[in-house]
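1. Just a sequence and a predicted model for now, questions to come.
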Amino acid sequence: MNISIVGTGYVGLVTGVGLAEIGHHVTCIDIDEEKIRKLKRGISPIYEPGIESLILKNISEERLDFTASFAEGARFADVVYLAVGTPTGIDGQIDMTYFNKAASEIAEAIIHPTVVVIKSTVPVGTNASLQKLMDEKAKHKVSVVSNPEFLREGMALRDLFEGDRIVIGAENEESIQIMERINSPFNIPVVATSSKSAELIKYASNAFLATKISFINEIANLCDRVGADIQEVSFGMGLDKRIGSQFLQAGIGYGGSCFPKDTLGLLQIAKESDMDFPLLQEVIQTNSRQQKILVKKLLAKLDTVKGKKIAILGIAFKPNTDDVREAPALKIMGELSNQGAIIYAYDPVVKKHSSALPQNIRVVDTIEDALNQADAALIVTEWEEIKALQAKEFKKWMKHPVVFDGRNCFDPDEMLRLEVNYQSIGRGGEQKVLILK
């Protein structure tokens, strides 16, 4: 089938590459001409393991192309996916500017009956409003379908090819059947719903996972107070099939482009529906507090950080991505910088040229450069090479081997044995081996 994808960010590019890989002919559209030129050469604008090899493979097999022209991109398309950004402001208002502009451009470019698929995360009711726009502007029949994405950055390709479900929301049975045919090679269960239900599933799913994260982080904070071990608690909880073990890893809160945006977005949807949502409000506030917990622990230990060298290990909001949107590292570095700390940061992917980083942060090329003569180190992102550090290296390189681990990467007993002053999240009690009997 001939498919066009509007937008070449995480969602659009991964979706386009995946649909090409399963046999469709895909044209990705983006107004950024420089990005299009790079994509034609197989250079991805996002860091996602495996994406560039698949881009090159499908270009060479003539199933994948890129263009900055809406008219060219939509010319032969049977189905057009809208996968442009819908950012959320600090007030939770969902900004539909880019989405609406792209929708209008596609409406003008359509030259035969087409299915338009909403891949962007949008407020409930967007399907209906987009259908109205298409009825007014498009010269041919358009059927609008909701098909929310559930891609995790760093694991997006795996989630696309091995996902739990594909959600299709529409009131038109023929459109649902077309979407089922498109996605059938993935061999993933399809859930067909009304358009409004599909729109809400994405927000509800991310808000629930964010709630689970905030809950386990609060339990971790309680563990620190009562002397329990959050890893033992999480393990015991996760064995209950009703709870499950995923998203029960305590740490310094969630970040990235989805959870912060979608929790605020869902809160705004509830507000516009004249409904209070205090549980979700507390999830958001809990996460905001948790992102600064390492700073709190550090200040309790050092009293002041003014003039002290602080090593930050990990900048991206999670491993296997270069995304720093809402990353805890930014808030941590900002807080420490305001208090006069000299910050040396290391990340294997996020480099010093990133415009999102504070200007006064020294981003270095190696872990050793960050730790060299540091007064304290904060573990912020659990990259494999950071997790591979040994206690003796902290002691060898640092001025004072003081480590605050926001991701519970290291063995407290080993740190103690080598006289590294080590604090983690929620592991205040006696360490024990977890044995399932």
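-> It's in.
2. okay, CA-based contacts and neighbour counts for the rest of this
-> OK.
3. So which residues of the stretch 151-300 of the chain form strands?
-> When secondary structure is read from DSSP state E, counting those that start in this stretch, the stretch 151-300 of the chain shows strands at 166-169, 190-193.
4. name the helices or strands packed onto the last one?
-> With contacts defined as 3 or more C-alpha pairs under 8 Å, 6 or more residues apart in numbering; DSSP states H and E, the packing partners of strand 190-193 are strand 166-169.
5. Return the most buried member of the strands of the stretch 151-300 of the chain.
-> Mean neighbour count, computed with mean count of other C-alpha atoms under 10 Å, is highest for strand 166-169 among the strands of the stretch 151-300 of the chain, reaching a mean of 24.
6. Just name whatever secondary elements it is in contact with.
-> For strand 166-169, the helices and strands in contact under the criterion 3+ C-alpha pairs under 8 Å, 6+ apart are strand 142-146, helix 173-183, strand 190-193, helix 195-226.
7. what about 6 Å?
-> Counting by 3 or more C-alpha pairs under 6 Å, 6 or more residues apart in numbering; DSSP states H and E, the packing neighbours recorded for strand 166-169 are strand 142-146, strand 190-193.
8. second one coming, line it up with the first:
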Amino acid sequence: MPETEIRLGVVGTGYVGLTTGACFAHMGHRVVCGDIDQRKVDLLNDGHIPIVEDGLEQIVNDARGVGRLEFVLGSQAAATDADIVFLCVPTPQGDDGSADLSYIQQAAREIAPILKPGAVVVNKSTVPVGSTVAVERELQRDDVFVVSNPEFLREGTAVRDFLQPDRVVIGSADRGAAEKVAELYDSIDTPIIITDPASAETIKYAANGFLAMKISFVNAVAAMCEAVGADVAAVVDGIGSDTRIGGQFLKPGPGWGGSCFPKDSRALVKIAEEHGYNFSMMKGVIDVNTEQRGRMIDKVAKAVGRHHSNLSGVTVGAMGLTFKAGTDDLRESPAMAIIADLRRAGARVRAFDPTTCGELSPHQESTLDGIELTKELIDVADGADVICVFTEWPEFAKVDLDQVAARAGAGTTVVDMRNLFDPFAVKSAGLGYDGVGRN
């Protein structure tokens, strides 16, 4: 427990807000999380976690059990008597790539009247450069400080990423306010980088942009491997063993997605554009990602001997729907984007994902409308003309390939967009195989 209890308020209980509040409570701080959705607040206070995130349910309920974490309705209720208030609200993207700051501005206006003197307001949401000043403008409080403390959480490993981070970045024009936020992380052994707000905000976008670039790079290399007859697995081993490069994020697949990379990469281009710089490299990263999805569609069409624009009557068995394993997030999922194109071309899609077996949320229902969902993985093979591995759920690799072949029919091709299966094992079962960067 910290020597002096610091009271924290968290506005928003999405992926970032809920993880932030729960982890700080786990670290010994008193945390009140506020949300505008009464149903969500009630569920959380009853111990029900609305998202799939490894370890989150346990630390939420442990912290609630000892009275260090509670959930309330509204931003003002969360910010009342708080020493530090974290803004963890959505910053959706406009058509031009710019971030919509209306939610964070609204939250700042709401909490401004009830903040106690000396309080620190922290931008935890991913926000464009200059947002610290924008929040200060909305607060109109000379006795309150605004700090940037960007999150670097990966869905599926968010709790571990928060409690065992590579670094903590804090940006503030006031050193005392920055150090006050830094004290919250005293129990964590990690570098604390204190800088100015603009640099902190840029670090977040630049980090995600670089990771997106690594994925686009390896996908482009995979395409080259297919062209020249090389094995992308061997190539990745070769380049990833170089300590200057490293093997992380060098896994070929159907393209990057999720709530961060697509939004942040486009925002990075937009921010640069607004300040007079043509970030052509980042534009290329985005283009390669779009092209990669097109290459995956071409693989499906090739597997059934059709043109990608005419898949009428073709049944596609889809393994996985989320943008990656370990999460139930369908936002900007490569699987969903590719499936949408396949369905527009006339294909019927039968899919299984571990996160869609139970009762669907309204968002899931609308997103998955028109896709036939199965209760068991093996069921996607029934009568399938082609089977696609969209998401790298580990349990998929354990499926009985002989059963898959028996249910699908001899000659059905597995388009392995995650290189999850052993090509030899798939072919030995009597199925065709087409991976990414493999020959």
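-> Good, I have the coordinates. What you are looking at is a predicted structure, and each value in this text was computed from that prediction instead of being measured.
9. TM-score of the superposition?
-> Scored against TM-score structural alignment, normalised by the length of the first structure, the superposed chains reach a TM-score of 0.95; 425 aligned residues with a C-alpha RMSD of 1.3 Å.
10. Nearest to residue 426 of the first structure, out of the strands of the stretch 151-300 of the first structure?
-> Of all the strands of the stretch 151-300 of the first structure, it is strand 166-169 that lies closest to residue 426 of the first structure, at 36.2 Å by C-alpha to C-alpha.
11. picking that back up, can the helices and strands packed on strand 166-169 of the first structure go into a markdown table with extra columns for distance to residue 231 of the first structure?
-> Rendered in a markdown table, the data for those read as follows (distance: least, C-alpha to C-alpha, whole Å):
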| stretch | distance to residue 231 of the first structure |
| --- | --- |
| strand 142-146 | 39 |
| strand 190-193 | 35 |
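12. How much space separates the residue nearest to the spatial centre of the first structure from residue 375 of the first structure?
-> When the first structure is reduced to its mean C-alpha position, the closest residue under C-alpha atoms, centre = their mean turns out to be residue 256, at 4.3 Å. Using C-alpha to C-alpha, to the nearest Å, one obtains 29 Å as the distance from residue 256 of the first structure to residue 375 of the first structure.
13. what does residue 25 of the first structure give?
-> With distances taken as C-alpha to C-alpha, residue 25 of the first structure is found 55 Å from residue 375 of the first structure.
14. circling back: present the strands of the stretch 151-300 of the first structure as JSON lines; the columns should include distance to residue 146 of the first structure.
-> Output for the strands of the stretch 151-300 of the first structure, formatted as JSON lines (distance: least, C-alpha to C-alpha, whole Å):
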{"stretch": "strand 166-169", "distance to residue 146 of the first structure": "5"}
{"stretch": "strand 190-193", "distance to residue 146 of the first structure": "9"}
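15. So which of the ones you listed is nearest residue 417 of the first structure?
-> When the strands of the stretch 151-300 of the first structure are ranked by proximity to residue 417 of the first structure (C-alpha to C-alpha), strand 166-169 comes first, at 49.5 Å.
16. Mean deviation, the closest one versus the second structure?
-> Superposing on the second structure places strand 166-169 of the first structure at an average distance of 0.4 Å from its equivalents, by mean C-alpha distance after the TM-score superposition for the first structure.
17. In the second structure, which residue range corresponds to that strand?
-> Matched against the second structure by TM-score structural alignment, strand 166-169 of the first structure falls on residues 168-171.
18. same check, this time on stretch 268-285 of the first structure
-> Using TM-score structural alignment, stretch 268-285 of the first structure lines up with residues 270-287 of the second structure.
19. ditto for stretch 51-63 of the first structure
-> The alignment of stretch 51-63 of the first structure onto the second structure (TM-score structural alignment) covers residues 56-68.
20. Next: stretch 14-25 of the first structure.
-> Mapping stretch 14-25 of the first structure onto the second structure (TM-score structural alignment) gives residues 19-30.
21. so where does the counterpart of residue 355 of the first structure in the second structure fall, helix or strand?
-> With TM-score structural alignment defining the correspondence, residue 355 of the first structure maps onto residue 365 in the second structure. Using DSSP states H and E, the element containing residue 365 of the second structure is helix 362-367.
22. How about residue 419 of the second structure?
-> No secondary structure element spans residue 419 of the second structure, as it lies outside all helices and strands (assigned by DSSP H and E).
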